[in-house]
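[1] A predicted structure for the sequence below; I have some questions about it.
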Amino acid sequence: MPNSAIAAIAALPQPELKTVFDTDPDRLSKFVLAQGAIRFDWSKTHLTDAAMDEFLALADARGFAAQRDALFAGAAVNNTEGRAAEHPAERGEGNPESVARAKMLHSRMRGLIDAIEAGALGDVRHILHIGIGGSALGPKLIVDALDGDGVRYDVAIVSNVDGTALERAIEGFDPHATLIAVASKTFTTTETMLNAASAINWMVEAGVDDPYGRVIALTAAPDKAIEWGVDETRILPFSESVGGRYSLWSSIGFPAALALGWDAFESLLEGAAAMDRHFRLSPPAQNAPLIAAFVDQYYARVMGCQSRALFAYDERLALLPSYLQQLEMESNGKSVTRDGSPVEGPTAPITWGGVGTDAQHAVFQLLHQGTVLTPVEFIASIEPGHALDPAHHRALLVNCFAQGAALMQGRANDSDPARAYPGNRPSTTILLDDVTPETLGALLSFYEHRTFANAVLMGINPFDQFGVELGKEIARSIEADGPRGFDPSTMALIDLALGR
């Protein structure tokens, strides 16, 4: 059925985007869906009623409803590692026992935040958060997006093992007034632990009394944190069943909860929970994450598009493309199905993007006139994030909407082909009422469930990430045993750069 469904969709007549509203006057009502404070508009894509029917049949054949139920029930949907994927439980949606545990751990986190605010850990004006991957990307996005609401501490989030990143992060920080949050699920992540050790040395050299007493550990391995030197009262655990790239809702979100305030963090969780309920309870034909996955599958598997572009027309969401790169490509960048068989057709496209209007002057040339078809996603907010002249925000939104219209309509120019625009290029628009903790939570939850829905439609497991392990394993072997048995190029590079 899966291959035949894609073949059936490919055999359908493909509409010309510039005429879709003429041939279907009801298109706007069919392919626009409002959920809470977010409006999803797929009307400028090639999705049709007939294609929707085929995709709905594909979702049914793949057991979408049952797999969605298994996700929220806390079943072992991560079959290769024998684990559940319980990030929804962090928002209050899922297995009751897991929800209760998440609430307990959130209460523990709030208690520590209250203690910090009351001065129990001394003077705290700066937060140095050290993690990598999902342990850094999520908190960094949240703090950056919502700092206009009043960040109460200086926050620096470091992920790169390059010492330059750490030096720049602590520049201007007073080590005597800095709190270090070390975020690592296993508390053994090489890059994170090296950065953490260097941060401790920075405090020691500055004469800080008891530098380990200024460390908060965010981990699913509390024993490892204690062994490293963190006091048990300063450890904020989270569940082993919460994957790194889905972990910002857990204690990994500590720097955001501390910097933005608990009310903001709680609103973030509530917004995500509302999207959880929409995804769990809405029928497939009115389910925003699933419909978005249909669009993704149309362009990746039917039309062979190898990338999709995302442009945030809001400076507050500047880090969203980077966040989604990990979420989408680490989750669905696979080549085998859940049972280990070769996957049928392409899986995750390359996610890339930027911020409008900057990107218009950099990459939109390719999108409008290049030979590579790339589906585009625009994200904008009705309300601005600043108090300057409203002309700023009006110009921003006008540009956003104009780009989608131009991609769709194109413009002929027989006398000067260099100035011709082929059009018929798809785009989706996601319009927020405002960038608030609640809407941001809902948006990120939407992307998580969209990623899961794509995985179900392709028959793959989105919750493991073995592809990142081989390079790390080789790096460890070089450090431990020296360069042995590598190809001549690698040997020469190691010898030249490391002097071995």
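    Alright, I've got the coordinates. Not measured: the values here are computed from a predicted model.
[2] from here on, contacts and neighbour counts on C-alpha atoms
    Will do.
[3] any idea which helix or strand carries the residue of the chain most remote from its centre?
    Largest separation from the mean C-alpha position in the chain: residue 415, at 44.7 Å (C-alpha atoms, centre = their mean). Of the helices and strands defined by DSSP states H and E, none includes residue 415.
[4] can you give me the strands in the stretch 351-500 of the chain?
    For the stretch 351-500 of the chain, applying DSSP state E, counting those that start in this stretch gives strands covering 376-381, 427-432.
[5] use this one as the comparison:
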Amino acid sequence: MTRLTQTTQWQELKEYSNNLPHMRELFATDSARFDKMSLKACGLLLDYSKNRVNDDVLGKLFSLARGCELESRIRAMFAGDIINNTEKRAVLHTALRAPAGSVVNVDGVNVVPEVQATLAKIEAFVDSITSGKWRGYTGKAITDIVSIGIGGSFLGPKIVTQALRPYANGKLKCHFVANVDATSLVEKLKLVDPETTLFLMSSKSFGTQETLTNTLSARDWFLSTGATQADVAKHFAAVTSNVAKATDFGIDAENIFPMWDWVGGRYSLWSAIGLPIALMVGMDNYRALLAGARAMDEHFTSAPLEQNMPVIMGMLSVWYSNFFNAQSHVVLTYDHYLRGLPAYFQQLDMESNGKSVTLGGETVDHATGPVIWGGEGTNGQHAYHQLLHQGTALIPADFIMPLQSHNPLGEHHAQLASNCFGQTQALMQGRTFEEALAELASSKLSDAEKQLIARHKVMDGNKPSNTLLMDKLTPATLGALIALYEHRTFVQGIIWDINSFDQWGVELGKTLGNDVLARLGAAKEATELDASSNALINLFRQGHI
């Protein structure tokens, strides 16, 4: 197979990247640009007209996608083929939102019935908690959930629960713990009553270091308040593949929910890992979240590449990463409930595509995953937007906003929208020296001062952005939005010929961390590692600098 960078499509795109007019000119010469470069799908509208592309570039990008066999690779993922080649696993988070009655085979077995059975078990569990049927060891109903996990087992449920707060049933409070720093757990425990708290532990192995440590400490705290080991079953539940360890811990087998090898952690909120979401917003809304994601799955698998939202976004990311040396990508959410999404997309993209080896084991000769970062509008406009507008780095941006607010109040939402749309316009068009000088014409500055200040006010513009709109933030539109970014990440990985579904870099850190932990508790000073690591370990043992 020809290396990606040697393909005809790649070479043609490289040539095009050096010969594109400024976006100002692209808009000035094509009044229908928005109509041609926007599309609706699954309750979302994508405006990608403010990108450094024309019809020829888009055509070459789609040709590159076809040359990388993107369409057949999409079909392979949804069919349950072993596309995670280093771990020999299927990649089937999409099966978690597949409709009942559909068939998705893994090793010849249809997994959909098991998924549907788990959803039914989740529904019964949620009903028992929210109805008050579930009682703690003193006979009181549950009022608080402490969800303990890390990575996707923590971030997905936390951010989705935060985003769907307008749909909260108001019956429970949920507290999330991930960091092994004891302060994280201790501060949460100050907020809850052991008699009315349910701890939900999420770990595939029931041995993830941070999660297990926090869960053991939570159990110690629970027992220290007067409860017995027999009472643990009424206050702890788990999502895990290791039923034996969970039951040894004291969790009733009926309150253990499955995890599957064919679901990566960063894609797991659609599984029983999403229990906190269902508990907080109810099963109807949780099923609507799944339905929104399923709608995006259907769009992704059926729409032609030229009209396929995840494909368009993924190929635009490839365009900037590989032909404009864009080393980061910013996600800007103009909705307070969506403020956590940049962190979620950061994990999704960077853990998936932070790779430097092809599927065949060769070192890549092109850029792969960019740094994903971002924050909440309009806060960022008074901080890092300065870098977006006048910094030397090209940083593509995604702007995300609902057209209707859950909390309409005066002119707030109109002002929010004006800032969102104004920022995309400013990034695109910029400000020329002549325009800046004209703005200063009526000032009392001297001509020399006007010339100087005008230079500082110049913005080159031509900075690319996508705008994603929805009528209103709902469980369905949120599900579609998250699935959109999942599939966008997959598209990039296919083009770059990397495995987006393993994370060996994470594994090395865990292994070395366990070795260091043993040395921290050893009887003698550390001397066998590098000088820096030895010194840091010994300083920790001393407890002072």
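    Perfect, thanks for sending it. Bear in mind that the values here come from a model prediction, so they are computed numbers and not experimental data.
[6] between the strands of the stretch 351-500 of the first structure, which gets nearest to residue 20 of the first structure?
    strand 427-432 (13.5 Å; C-alpha to C-alpha).
[7] what's that closest one in contact with?
    37-45, 375-382, 404, 407-408, 439 (C-alpha atoms under 8 Å, 6 or more residues apart in numbering).
[8] drop anything exposed from these.
    Listed as buried from the contacts of strand 427-432 of the first structure are 37-45, 375-381, 404, 407-408, 439; burial here means 16 or more other C-alpha atoms under 10 Å.
[9] the aligned partner of residue 278 of the first structure in the second structure and residue 519 of the second structure, how far apart?
    Under the alignment (TM-score structural alignment), residue 278 of the first structure pairs with residue 299 in the second structure. Counting by C-alpha to C-alpha, to the nearest Å, the gap from residue 299 of the second structure to residue 519 of the second structure is 52 Å.
[10] in the second structure, what sits opposite residue 308 of the first structure in the alignment?
    Per TM-score structural alignment, residue 308 of the first structure is aligned with residue 329.
[11] helices or strands next to the helix or strand hosting that match in the packing?
    According to DSSP H and E, residue 329 of the second structure maps onto strand 328-333. The contact analysis (3 or more C-alpha pairs under 8 Å, 6 or more residues apart in numbering; DSSP states H and E) places strand 328-333 of the second structure against helix 341-353, strand 371-376, strand 397-404.
[12] what's the angle from it to strand 371-376?
    With axes from the mean of the first three to the mean of the last three C-alpha atoms, to 10 degrees applied, the angle from strand 328-333 of the second structure to strand 371-376 works out at 20 degrees.
[13] mean shift of strand 328-333 of the second structure relative to the first structure?
    Superposing on the first structure and averaging over aligned pairs (mean C-alpha distance after the TM-score superposition for the first structure), strand 328-333 of the second structure comes out at 0.5 Å.
[14] just so I have it, where are all the helices in the stretch 401-500 of the first structure?
    Along the stretch 401-500 of the first structure, the segments classed as helices by DSSP state H, counting those that start in this stretch run 437-458, 469-481, 488-498.
[15] same question but for the stretch 51-200 of the second structure, I mixed them up
    Using DSSP H, counting those that start in this stretch, the helices found in the stretch 51-200 of the second structure span residues 55-67, 70-79, 112-130, 152-163, 182-189.
[16] for the stretch 251-400 of the first structure, same thing?
    So, for the stretch 251-400 of the first structure - with DSSP H, counting those that start in this stretch - the helices run 254-260, 262-281, 288-297, 320-324, 331-332, 364-369, 391-409.
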